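[1] Build me a model from this:
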Amino acid sequence: MTTTRDHNYDLHRQRQRLEVLVQPVQGATTLAQTLKQLGDKTVRFFTGQTEPRIWQRNRQGQLTWFAHDPMTNRTRQFSSEQDVRLWLEKRYYE
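    This next block holds a predicted model:
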């Protein structure tokens, strides 16, 4: 039996996933990158992925790490791989 609370939570999660799909892609410099990002978001939407996504960018010679947590729909920025690892461990044990 599905409760109203469960139903509301499911609707909230679906809304979050849809909002991620329609947000403009930032930082894309080529059509291929834009299409790849759109494809990745589409797959995550349909699979309901809960694992964090981690990537890095080189900004003006400075390596910056990013981690997106689909459970909270938050993206965090880190200055080192060690900081990302600490965040992952903390997230795992919460």
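[2] okay, CA-based contacts and neighbour counts for the rest of this
    Fine.
[3] Show me the contact partners of the biggest helix by length in the chain.
    Using DSSP state H to define each element, the chain has its longest helix at helix 4-22. With contact meaning Cα atoms under 8 Å, 6 or more residues apart in numbering, helix 4-22 is reached by 38, 41-42, 45, 73.
[4] Apply 10 Å and report the result again.
    Helix 4-22 has contacts (Cα atoms under 10 Å, 6 or more residues apart in numbering) with 3, 37-42, 44-46, 48, 70-73.
[5] Next, the second sequence, to be compared with the first:
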Amino acid sequence: MMKTKNRHDQPVKLVASSVPRQRRIFDPVMTWLTRVGQAIANAVCSNHEPQVWEKKDRNGTLYWNVYDPATGYSARLASEMEVRIWLERHYTRSFD
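    Sure, this is the predicted structure:
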């Protein structure tokens, strides 16, 4: 805690670390609530189409996630081409 004086020369207490500490406390709670919300939305919508989204790892390298809700299969792929190949192999139906 740091002490300083205001314009009337009265001591003022400054608590510099209170905001970051509150953020550290609530970040895990918000992460958990987000995950619960996504799980509820997925259960209510029950979409059986494949899901594909891109992310970056901690080094900034782009990668792709694929998920098949019908089978529960998920994978992390390195390129958009790999995603296309995965989709074609899993979702192209033969009409022969």
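[6] Tell me how they score on TM after superposing.
    The TM-score (TM-score structural alignment, normalised by the length of the first structure) is 0.57; 66 aligned residues with a Cα RMSD of 2.0 Å.
[7] Out of the contacts of helix 4-22 of the first structure, grab the one that's most surrounded.
    Within the contacts of helix 4-22 of the first structure, neighbour counts (other Cα atoms under 10 Å) peak at Pro70, which reaches 20 neighbours.
[8] Pull up the aligned stretch in the second structure for stretch 35-48 of the first structure.
    Aligning stretch 35-48 of the first structure against the second structure (TM-score structural alignment) gives residues 33-46.
[9] Which stretches in the first structure count as strands?
    For the first structure, the strands defined by DSSP state E occupy 53-59, 62-69, 74-78.
[10] hey, which of those is tucked in deepest?
    Among the strands of the first structure, the stretch with the highest mean neighbour count (mean count of other Cα atoms under 10 Å) is strand 62-69, at a mean of 15.
[11] other SSEs contacting it?
    Contact analysis of strand 62-69 of the first structure by 3 or more Cα pairs under 10 Å, 6 or more residues apart in numbering; DSSP states H and E lists strand 53-59, strand 74-78, helix 81-93 as its packing neighbours.
[12] want to try CSV for the ones you listed, with distance to Gln14 of the first structure as columns?
    Converted to CSV, these look like this (distance: least, Cα to Cα, whole Å):
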stretch, distance to Gln14 of the first structure
strand 53-59, 19
strand 74-78, 16
helix 81-93, 22
